[in-house]
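Participant: Here you go, sequence then predicted model.
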Amino acid sequence: MSSTYQTPQRQILDPKDMSKWLASSAYGDIVSFVEQLSQGVQGKRVSSVGALSPQVEGIVRLLSRAESWISEYPPDMTASSRFGNKSFRSWEAKLQQQAEHLQRDLLPAERHDAAPELAAYLVAAFGNATRIDYGSGHELSFMMWLLCLCKIGFLEPSDSVAIVLTIFRLYIQLCQQLQRIYKLEPAGSHGVWGLDDFQFLPFYFGSAQFIGSESTPAVSLDQGFIDREGDEYLYLQGIRFIGEVKRGPFFEHSRQLYDISGVPRWEKVNQGLGKMYKAEVLGKFPVVQHLVFGSILSFASS
């Protein structure tokens, strides 16, 4: 990995740039990374994660610091809008102000020069301060941040299960807090094209966790099963969050997830969601247009 880091820049400025994106080195790296993480958590429960490496523990502390800022910027109770509490802008401004410092606290001294490049992905991972919204493009930015940490050698292959079941799980929980407290709007009119208003990858990774188990996807809508096992599976945690924030019959407000519960095997669900992620997240201009690219994740052709 080159030590010549750079501030990442937008490259997908027009729908015509999508062909360059799909042929880029970054696209190939992201697809491989997400697929490998999914394979790595097959059959794994959250509680099966062993001792965390110092690097993973450092990221856990980073997320905890970001969470602590919520108390510094409570929601503006004078705001009349049902969505988009303006106090989120203060939380996001704090993140932007602290991002490079957080990277330097995390990284060894010989990697401090990567801090500005990494910070760009972290800042973009929690939502948009102007629109006060959050969606799958922000979730993707967090995965790109983790991928950068892998590519510079900070995270090791042995951390792969913890990347999903510890780091990513805590990230999603923090994002859900931000969504509740600051009433973030879904980015885009259909969220992830109808799968969920905010997240996608908890369902992809979560379906992999069930591979090899005796259960079928029907258990994802069994409230008793969710109550017993919800903390162990990202898929169930995603369903549980939807139940907390939406009202009405599940089959009406979450039709795709309802239909998925009728698929006979988790392997087929996982394969289908992997294809859907490439088509409906990575393959959609409105989702990827704000992504940035630098020296670690290159927009050059692979």
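Facilitator: That came in fine, so what should we check first?
Participant: drop to CA atoms for contacts and neighbour counts, all remaining ones
Facilitator: Fine.
Participant: List the contacts of Trp21.
Facilitator: For Trp21, the contact set (CA atoms under 8 Å, 6 or more residues apart in numbering) comprises Ile12, Tyr27, Phe299.
Participant: any idea how far it is from Val287?
Facilitator: Distance of Trp21 to Val287, computed by CA to CA, to the nearest Å: 12 Å.
Participant: got it, and Pro157?
Facilitator: Taking CA to CA, one finds Pro157 at 28 Å from Val287.
Participant: and those two? which has more neighbours close in?
Facilitator: Legend: neighbour count by other CA atoms under 10 Å for Pro157 and Val287, higher for Val287 (20 against 12).
Participant: you'd agree the more buried one is up against Gly137?
Facilitator: Yes. Counting by CA atoms under 8 Å, Gly137 is a contact partner of Val287 at 5.1 Å.
Participant: what is in contact with those two at once?
Facilitator: Common neighbours of Val287 and Gly137 (CA under 8 Å, 6+ apart) are Val281.
Participant: Would you pull up how far the longest helix seen in the chain lies from the middle of the chain?
Facilitator: Identified as the longest helix of the chain according to DSSP state H is helix 87-106. Relative to its chain's centre, helix 87-106 lies at 18 Å (CA atoms, centre = their mean, to the nearest Å).
Participant: Packing partners of that helix?
Facilitator: Helices and strands touching helix 87-106, as assessed by 3 or more CA pairs under 8 Å, 6 or more residues apart in numbering; DSSP states H and E, comprise helix 54-68, helix 115-123, helix 169-182.
Participant: do you know which of the ones you listed lies nearest Gly153?
Facilitator: Among the helices and strands packed on helix 87-106, the nearest to Gly153 by CA to CA is helix 54-68 (10.5 Å).
Participant: Could you check how far that closest one is from the centre of its chain?
Facilitator: 15 Å.
Participant: For it, name the packing helices and strands.
Facilitator: Using 3+ CA pairs under 8 Å, 6+ apart: helix 54-68 touches helix 87-106, helix 169-182.
Participant: then this one, side by side with the first:
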Amino acid sequence: MDTFNAGVVDVDEFEFKTPRKAVTSVVDMEVWEKSEAYVEYVGFIIAMNEVVKSKPLRDLPDTPISRGVCDVLEVLDKWIDDIPPIEQPQRFGNKAFRTWCVKLKEEAQGLLHKALPSKYYRAVPEIQEYLIESFGNATRIDYGTGHEMAFCMFLCCLFKIGAFTTDDSLQVIFLVFNRYLELVRKLQTVYKMEPAGSRGVWALDDYQFVPFIWGSSQLIENPRIEPRSFMQEDVVETFHKEYLFLGCIKFINSVKKGPFAEHSNQLWNISAVPYWGKINQGLIRMYKAEVLSKFPVIQHVLFGSLLPFKIFNQKKQQVGAKAQQEN
């Protein structure tokens, strides 16, 4: 966590800016993989991975910011009930989702003003763009790992501005991210959203990836649940509320028919790996290779002042971290 949090900014002095897309060609991917944004984002994923290691989901006391963000997600959930699917010829991609997205874009700033103390309002025009991108594409009515990544970047930015601190890390995953997963599953189901992009044979799941990483970390050294156990329906049913990984499996089982080995071949293969620690490290490598290194995903990523599209300067960060520790 120390490396990741070395970049916390002074919200009173920092110059925020509205994030924009920057990866416009495959050539730009080389800059992305050496950028401050990449280092910060991967640092966030790995830091949270360590925080949840061997810990089941459980009720935790709210922190003011975690409660505020969860309240935002509750409002967005209610909007789904207020904006029901419309009658339309095609089975997938219900156009009512576009109405939901318009409402989010119009009200995101106000929602975040309610969620955050006023000292963070200067950051809202930047971080709200990540929130808006977190739930799917209104034109294509699809959702995928890029949208999931936008929400993780939103959380990362809340750490960067100091709204979340390392002491809030478990709340961020157990309360906020878990609530986000419940919301996007409802969106996917109610509006019949398409998986974003073409689903290659590498894909773990039609929609998510990060909860498999953090969820496998939760299961490391678990005395009762081995990797092969997630193929057993009774194990999934008993423990899906305690482990993100099993929550994902339960959702897959509820929406897919036929043999698991056919509709979720990569996950089926993973079940044969003997240790959760090995699965966890493999999934991190896979995420870097199959999501973070794929132009079709990264072309949609937004870059601002908190997650900038510029080459990471390790020496500069070390100097900044040292100064921060001295203060």
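Facilitator: That came in fine, so what should we check first? This structure is a prediction, so every number in the text was calculated from the model and none was measured.
Participant: returning to what we had before: mind checking the helices and strands packed on helix 54-68 of structure 1 for the one nearest to Ile260 of structure 1?
Facilitator: helix 169-182 (21.4 Å).
Participant: Okay, buried residues for the closest one please.
Facilitator: Neighbour-count burial for helix 169-182 of structure 1 flags Arg169, Leu170, Tyr171, Ile172, Gln173, Leu174, Cys175, Gln176, Leu178, Gln179, Ile181, Tyr182 (criterion: 16 or more other CA atoms under 10 Å).
Participant: How about stretch 142-156 of structure 1?
Facilitator: Within stretch 142-156 of structure 1, the residues that count as buried by 16+ other CA under 10 Å are Phe142, Met143, Met144, Trp145, Leu146, Leu147, Cys148, Leu149, Cys150, Phe154, Leu155.
Participant: try stretch 68-81 of structure 1
Facilitator: Applying 16+ other CA under 10 Å to stretch 68-81 of structure 1 flags Ile70, Tyr73, Pro74, Pro75 as buried.
Participant: from those, which is closest to Glu252 of structure 1?
Facilitator: Pro75 (30.3 Å).
Participant: What's that closest one aligned with over in structure 2?
Facilitator: Aligned counterpart of Pro75 of structure 1 in structure 2: Pro85 (TM-score structural alignment).
Participant: Next: Trp91 of structure 1.
Facilitator: In structure 2, Trp91 of structure 1 lands on Trp100 (TM-score structural alignment).
Participant: quick one: its match and Thr139 of structure 2, what's the gap?
Facilitator: Going from Trp100 of structure 2 to Thr139 of structure 2 by CA to CA gives 12 Å.
Participant: that older thread, take the buried residues of stretch 68-81 of structure 1 and write them to TSV, including distance to Asp196 of structure 1 and secondary structure.
Facilitator: Shown next, in TSV, are the buried residues of stretch 68-81 of structure 1 (distance: CA to CA, whole Å; DSSP: H, G, I helix; E, B strand; the rest coil):
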residue	distance to Asp196 of structure 1	secondary structure
Ile70	24	helix
Tyr73	27	coil
Pro74	26	coil
Pro75	24	coil
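Participant: for these, which one is nearest Arg255 of structure 1?
Facilitator: Ranked by distance to Arg255 of structure 1 (CA to CA), the buried residues of stretch 68-81 of structure 1 are led by Pro75 at 31.5 Å.
Participant: The closest one touches Ser81, doesn't it?
Facilitator: No. With contact defined as CA under 8 Å, Pro75 of structure 1 does not reach Ser81; the gap is 11.6 Å.
Participant: Need the residues touching each of these two.
Facilitator: Residues touching both Pro75 of structure 1 and Ser81 (CA under 8 Å, 6+ apart): none.
Participant: quick one, what contacts Val72 of structure 2?
Facilitator: By CA under 8 Å, 6+ apart, the neighbours of Val72 of structure 2 are Leu111, Leu112, Ala115.
Participant: Please list which of those residues are preserved in structure 1.
Facilitator: Retained in structure 1: Leu111, Ala115, out of these (criterion both residues aligned by TM-score structural alignment, their matches' CA atoms under 8 Å).
Participant: re the thing from before, which of the contacts of Trp21 of structure 1 map to contacts in structure 2?
Facilitator: Shared with structure 2 under both residues aligned by TM-score structural alignment, their matches' CA under 8 Å, the contacts from the contacts of Trp21 of structure 1 are Ile12, Tyr27, Phe299.
Participant: will you turn those into CSV that also has secondary structure and distance to Gln209 of structure 1?
Facilitator: Formatted as CSV, the kept ones among the contacts of Trp21 of structure 1 follow (DSSP: H, G, I helix; E, B strand; the rest coil; distance: CA to CA, whole Å):
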residue, secondary structure, distance to Gln209 of structure 1
Ile12, coil, 33
Tyr27, helix, 24
Phe299, coil, 32
